[in-house]
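**Student:** Turn this into a structure:
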Amino acid sequence: MKQTDELYRNQFSEVNMPQFRFIGWLLSLAGGFMLWKLNPIGFILFVAGMVLAFFREGIEIRIMERQFRSYISIFSIFMGKWKPLPEIEYITLFNERVNQEAWMLSIHGNTLDEHIKVALVHGNHQQIPVGIFKDKEMAVEAATKLATQLGTKLLDYTTKDPAWVIE
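**Tutor:** As a prediction, the model looks like this:
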């Protein structure tokens, strides 16, 4: 996460992203081996693998210009359209549970993962997600810094009773 007084950048680290990076590296290795054997399909596999391995997505906020964009990044080249940042009512922290089920013949597997999401709330309770964190302290730190930079309130919904961290 890169943060300065002018720019807030946070990469979304979704649950399934390490799988795609691993597949990307495997494709790159297979493509490199095929290129070594002078097989032209190896070039396609190598490039596709590198794109998968270095693909990222996230959000950038220009604090001074009051603009934001959801970006995709390949090889650290950021792409996305800048939009005006709406009037932010408050920033919220909340728990999000992700459930993934897998069935195989008579075996059933269930994976439950929980992470903390940070979102800007504006208008009629519309949200702009700005971060996904595994650690609550990191989420609170990032949300507090962003709330201070934007001059807005911070609401913590991670506990049973919501509480204002910054009013």
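**Student:** Could you use CA atoms for every contact and neighbour count after this?
**Tutor:** Noted.
**Student:** Skip the chain neighbours and tell me the closest residue to residue 66.
**Tutor:** Closest residue to residue 66 apart from its sequence neighbours, by C-alpha to C-alpha, 6 or more residues apart in numbering: residue 85 at 5.2 Å.
**Student:** For the one you found, give me its contacts.
**Tutor:** Counting by C-alpha atoms under 8 Å, 6 or more residues apart in numbering, residue 85 touches 66, 67, 68.
**Student:** Buried among those? Make that a PyMOL selection.
**Tutor:** Buried residues among those (16 or more other C-alpha atoms under 10 Å), as a PyMOL selection:
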select buried, resi 67+68
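**Student:** Please list the members of the contacts of residue 85 that lie in helices.
**Tutor:** Residues of the contacts of residue 85 located in helices (DSSP state H): none.
**Student:** here's the other one to compare against:
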Amino acid sequence: MKKFLYLEKIPLIKIIIGNILWVTGFCSLLFINITLGPGFLVVWSLFIIVGLYLISTDGIELDFNENQYRQVFSIAGSNFGIWKDFPNIDYITIFKTTITQTIGGKTFGSTATATMSDKMVLINLFAENKKPTTLYMTKNPEMAIEIAKKFHEFYNIEVINKMETKK
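**Tutor:** Okay, the predicted model is just below:
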């Protein structure tokens, strides 16, 4: 079987808090809500939603048998995403980049803006027409290298690692 799943790690504190929230919300919805009436239905539902969000993670699933991949949103072991076909791959690149996002300032009366930036590792597939297809962005360089090695192993393509810095 040539199917691989790579998921981002969730911090332990998020797992603990998330599980406490969704279990509390679910049990309260089933048992306590009967005595208190439907007034707390929104509160218990919010506990469940926030708890499940905290224990969710992102990742990528590769299926080399079907030549497909998908960006995965995973909640408690259930993976969701839309499958996409690989292009006709010539080579793959891995490099570090800074992702910058500006929030606010888009409306007429708003003058407040915030700019956030984060360092990410970008994995690009290049087809024969030299057009890049972004496969995945991650903060974990080891995961990016492992994904690139799988492509090299199954498709025997060149991996260009631009993460090494010259000293």
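**Student:** coming back round to it: reformat the contacts of residue 85 of structure 1 as a markdown table; add distance to residue 160 of structure 1.
**Tutor:** Conversion of these to a markdown table gives the following (distance: C-alpha to C-alpha, whole Å):
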| residue | distance to residue 160 of structure 1 |
| --- | --- |
| 66 | 33 |
| 67 | 33 |
| 68 | 31 |
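**Student:** Looking at the contacts of residue 85 of structure 1, which is nearest residue 125 of structure 1?
**Tutor:** For the contacts of residue 85 of structure 1, the closest approach to residue 125 of structure 1 (C-alpha to C-alpha) belongs to residue 68, at 17.9 Å.
**Student:** now the alignment partner in structure 1 of residue 7 of structure 2: how far from residue 98 of structure 1?
**Tutor:** Alignment note (TM-score structural alignment): residue 7 of structure 2 maps to residue 11 of structure 1. Distance of residue 11 of structure 1 to residue 98 of structure 1, given as C-alpha to C-alpha, to the nearest Å: 18 Å.
**Student:** shouldn't residue 92 of structure 2 be in contact with residue 159?
**Tutor:** Yes: counting by C-alpha atoms under 8 Å, residue 92 of structure 2 does reach residue 159; the two are 5.0 Å apart.
**Student:** between those two, who's got more neighbours?
**Tutor:** It is residue 92, of residue 92 of structure 2 and residue 159, that has more neighbours when counted by other C-alpha atoms under 10 Å, with 23 against 17.
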